[in-house]
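Asks: Sequence unavailable; structure follows:
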């Protein structure tokens, strides 16, 4: 079976998590760049990556990596690629998106036009056709230029992988499913530890945590564009990937995951979303303000996305809010807290210095993932020495 270079974009700052996911699937990493991890795999790897990866935004097959500082160079370089290996004579193909950073070719629309024209010319030569109906399966193409070098890739996913299919009810500023999963996986939390999100909104953090605990593959209940690429990805491989996902799922896992929000409507949204994700039995949702945050057990985790106060009038409410978060966290014996926010005075208002923080881009917003590490629980069966 042919091997491909498979490109998986992700949020800036979580590349290490995606790299670990790909390695755990059994594939060799080719390259790690800002916001992107490339690995080598066959057609089954394309299917498994789409079904299993929690932190990738999409899965793409690299057709080529070319250098170009003029549109003529771009045209010739794209035309030289082996498009006939991927796009059949009836395939519908277009450049869905072109991005360019620090490159001489800076017009996305011109890049899209030139790349499409070059592919048409190549396929004319290969198929001995002068015109293409493009009435078959869809083959969307993405182009990423950085410092005059472009990755030309076929998008196998279609809709972004953050669209798991369960989030029908959303809050004003929800965190994406892929970013929520990545942030959880950046912490030491596991299914045997308590997890509380006191600002759960539509439930993304608790739901993603429950899916991780139950080993539910995020893409097992959605469709992908490349399912129709039967010219080089056998339909049976998609069934194989999904069957693998069903085999390893454990919906009866014992776990303690809780989501609170001050808004009862948000709590109801979260419950409905959890039902759609098939994990509502693993999560306890409750309408509760952060001032009522407490827990009798030790060594738990807070993982949350509190309000950022992006508008000026909202910022006034942040000082008492983050002061309260700090107060409630300090009252929790031996807990750890992980908070993503763009609010730069979070540590000051909480009255606690973070163990460390990591810069993360939540969409276009620069945020910080503050990590307040509590003590590790004693190992089971360990007896204290006198």
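Replies: Okay, I see it. Small disclaimer: the values here were computed from a predicted structure and weren't measured.
Asks: C-alpha from now on. contacts and neighbour counts both.
Replies: OK.
Asks: what does the helix or strand hosting residue 243 contact?
Replies: For residue 243, the host element (DSSP states H and E) is helix 235-248. Helix 235-248 is contacted by residues 43, 44, 47, 48, 51, 52, 215, 216, 217, 220, 227, 228 when judged by Cα atoms under 8 Å, 6 or more residues apart in numbering.
Asks: Recalculate using a threshold of 6 Å.
Replies: 44, 47, 48, 217, 220 (Cα atoms under 6 Å, 6 or more residues apart in numbering).
Asks: I'd like the next helix or strand past it.
Replies: strand 257-261.
Asks: Check it against this one:
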């Protein structure tokens, strides 16, 4: 097969530019589309992107793309693609699918046709008379049909990239690790600035901040579906993990605090940080926002507070926002970044945001309120 392949890094709505920046930093040229970042790269990019991309949901390998308005066109177009270049003789290849604004709208039928076409191609190439054994490595195929154009991909990640491997506990509505990383990357926080999350919950934002601060690859503590694929040399994985080890800055000092009013969540956050190997880097405290004490200049508040979506919670949420605004009013050198779906946040915080950015936290439409601090003196 060709030494270069086409990859897609999928992204949550509103985070495409953040994912694109990360891919560029790995050295690849990108095209940005709705919900995805497309780029051509060598095969060695599969391990590197899975290990390093903090805000992407998955890395998909593009097998081919073609127009299909009939089931025959879908079958023949799929069968014409070089599946044997990717899927091993014993490989498992379940097919998922979706169809948007297309003539072929029955997703189950499209899945069956793609599955049959791949099987026929592989049987012919591998010289098999009976059906494929599918006892080996996993190659999760997706057929995505948009406006009568079929895109065939294989998922290289396995479990979504937000699953870092450190979460041993969580609350009712945990913030995805990829979203937490995006909230951090959308600021100009750096490792030599103090950072506080006063609504830490299970600790996702402080933990992701520590990973970023010490330049630790977010995928260092997990496995990927493509690790045992024949098309990726084991040396590519070895090199990617070695690169991650070489670039990590374990000596970087950090001043990161996570606090929450719920002592159980603080305990969970502490357990999660220890599972990530970051137990000594983050300070966890049980306290309410009004007790927040700030002693340095030029720091950052980055948080995902309660949204007050249930009517009975709104007064409590308004009070939290007021308390935060009252505390931060006395610290103009600090930057404040708050993600919430509560539309009257600025009113209760007591100040209009310098900038707002629309983001989706899962399926919840939110705003990322950004208050830029007036820095004093030099960095510590």
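Replies: Everything's here; your move. Because the structure is predicted, anything quoted here is derived from the model rather than measured.
Asks: what's the TM-score here?
Replies: Comparison of the two superposed chains (TM-score structural alignment, normalised by the length of structure 2) gives a TM-score of 0.95, and 378 aligned residues with a Cα RMSD of 1.6 Å.
Asks: related to what we said a few turns ago, can you tell me which two in the contacts of helix 235-248 of structure 1 are farthest apart?
Replies: Distance extremes for these: the farthest pair is 44 and 217 at 15.6 Å, using Cα to Cα.
Asks: Comparing those two, which shows the higher neighbour count?
Replies: residue 217 (23 against 18; other Cα atoms under 10 Å).
Asks: residues contacting the more buried one?
Replies: 52, 245.
Asks: ok so it is a helix residue?
Replies: No: secondary structure of residue 217 of structure 1 (DSSP: H, G, I helix; E, B strand; the rest coil): coil, not part of a helix.
Asks: Show me where structure 1 has its helices.
Replies: 15-24, 43-52, 71-79, 108-127, 177-185, 204-213, 235-248, 264-277, 312-315, 318-330, 346-350 (DSSP state H).
Asks: buried sites along the fourth one?
Replies: Of the residues in helix 108-127 of structure 1, those scored as buried under the neighbour-count criterion (16 or more other Cα atoms under 10 Å) are 108, 111-112, 114-116, 118-124.
Asks: With the first one instead?
Replies: Using 16+ other Cα under 10 Å as the test for burial, helix 15-24 of structure 1 gives 15, 17, 18, 19, 21, 22.
Asks: got a list of what residue 143 of structure 1 touches?
Replies: Residue 143 of structure 1 neighbours (Cα under 6 Å, 6+ apart): 98, 151, 152.
Asks: which one of the contacts of helix 235-248 of structure 1 is nearest residue 297 of structure 1?
Replies: Nearest to residue 297 of structure 1 among the contacts of helix 235-248 of structure 1, counting by Cα to Cα, is residue 217 at 29.6 Å.
Asks: Tell me how far residue 47 of structure 2 lies from residue 177 of structure 2.
Replies: Noted for residue 47 of structure 2: a distance of 19 Å to residue 177 of structure 2, by Cα to Cα, to the nearest Å.
Asks: How about residue 65 of structure 2?
Replies: For residue 65 of structure 2 relative to residue 177 of structure 2 (Cα to Cα), the value is 31 Å.
Asks: Looking at these two, which one has more neighbours?
Replies: Neighbour comparison, residue 65 of structure 2 and residue 177: the larger count goes to residue 177, with 23 against 17 (by other Cα under 10 Å).
Asks: What is the neighbour count of the nearest residue to the more buried one once chain neighbours are set aside?
Replies: Spatially, and ignoring its direct neighbours in sequence, residue 177 of structure 2 is nearest to residue 162 (5.0 Å; Cα to Cα, 6 or more residues apart in numbering). Counted with other Cα under 10 Å, the neighbours of residue 162 of structure 2 add up to 21.
Asks: One more: residue 317 of structure 2?
Replies: 19.
Asks: what's the single longest strand in structure 2?
Replies: strand 58-67 (DSSP state E).
Asks: Summarise which helices and strands that one is packed against.
Replies: Counting by 3 or more Cα pairs under 6 Å, 6 or more residues apart in numbering; DSSP states H and E, the packing neighbours recorded for strand 58-67 of structure 2 are strand 4-10, strand 149-155.
Asks: angle of that strand against helix 71-79?
Replies: For strand 58-67 of structure 2 and helix 71-79, the angle between their directions (axes from the mean of the first three to the mean of the last three Cα atoms, to 10 degrees) works out to 130 degrees.
Asks: can you state the direction angle for strand 58-67 of structure 2 and helix 45-52?
Replies: Using the same axes, to 10 degrees, strand 58-67 of structure 2 lies at 140 degrees relative to helix 45-52.
Asks: what's the mean deviation for strand 58-67 of structure 2 versus structure 1?
Replies: Compared with structure 1 after fitting, strand 58-67 of structure 2 deviates on average by 1.2 Å (mean Cα distance after the TM-score superposition for structure 1).
Asks: contacts for that strand?
Replies: Contacts for strand 58-67 of structure 2 (Cα under 6 Å, 6+ apart): 6-10, 148-157, 160-161.
Asks: Please apply the same query to stretch 19-38 of structure 2.
Replies: Residues contacting stretch 19-38 of structure 2 (Cα under 6 Å, 6+ apart): 7, 8, 9, 10, 11, 12, 13, 39, 55, 56.
Asks: and with 8 Å instead?
Replies: 6-17, 39-41, 49, 53-56.
Asks: filter those residues to the buried ones?
Replies: Applying 16+ other Cα under 10 Å to the contacts of stretch 19-38 of structure 2 flags 6-13, 15-17, 39-41, 49, 53-56 as buried.
Asks: separation between residue 139 of structure 2 and residue 9 of structure 2?
Replies: Using Cα to Cα, residue 139 of structure 2 is found at 17 Å from residue 9 of structure 2.
Asks: what does residue 129 of structure 2 give?
Replies: 37 Å.
Asks: And residue 352 of structure 2, by the same measure?
Replies: From residue 352 of structure 2 to residue 9 of structure 2 the distance is 34 Å (Cα to Cα).
Asks: Ok, residue 173 of structure 2 next?
Replies: From residue 173 of structure 2 to residue 9 of structure 2 the distance is 25 Å (Cα to Cα).
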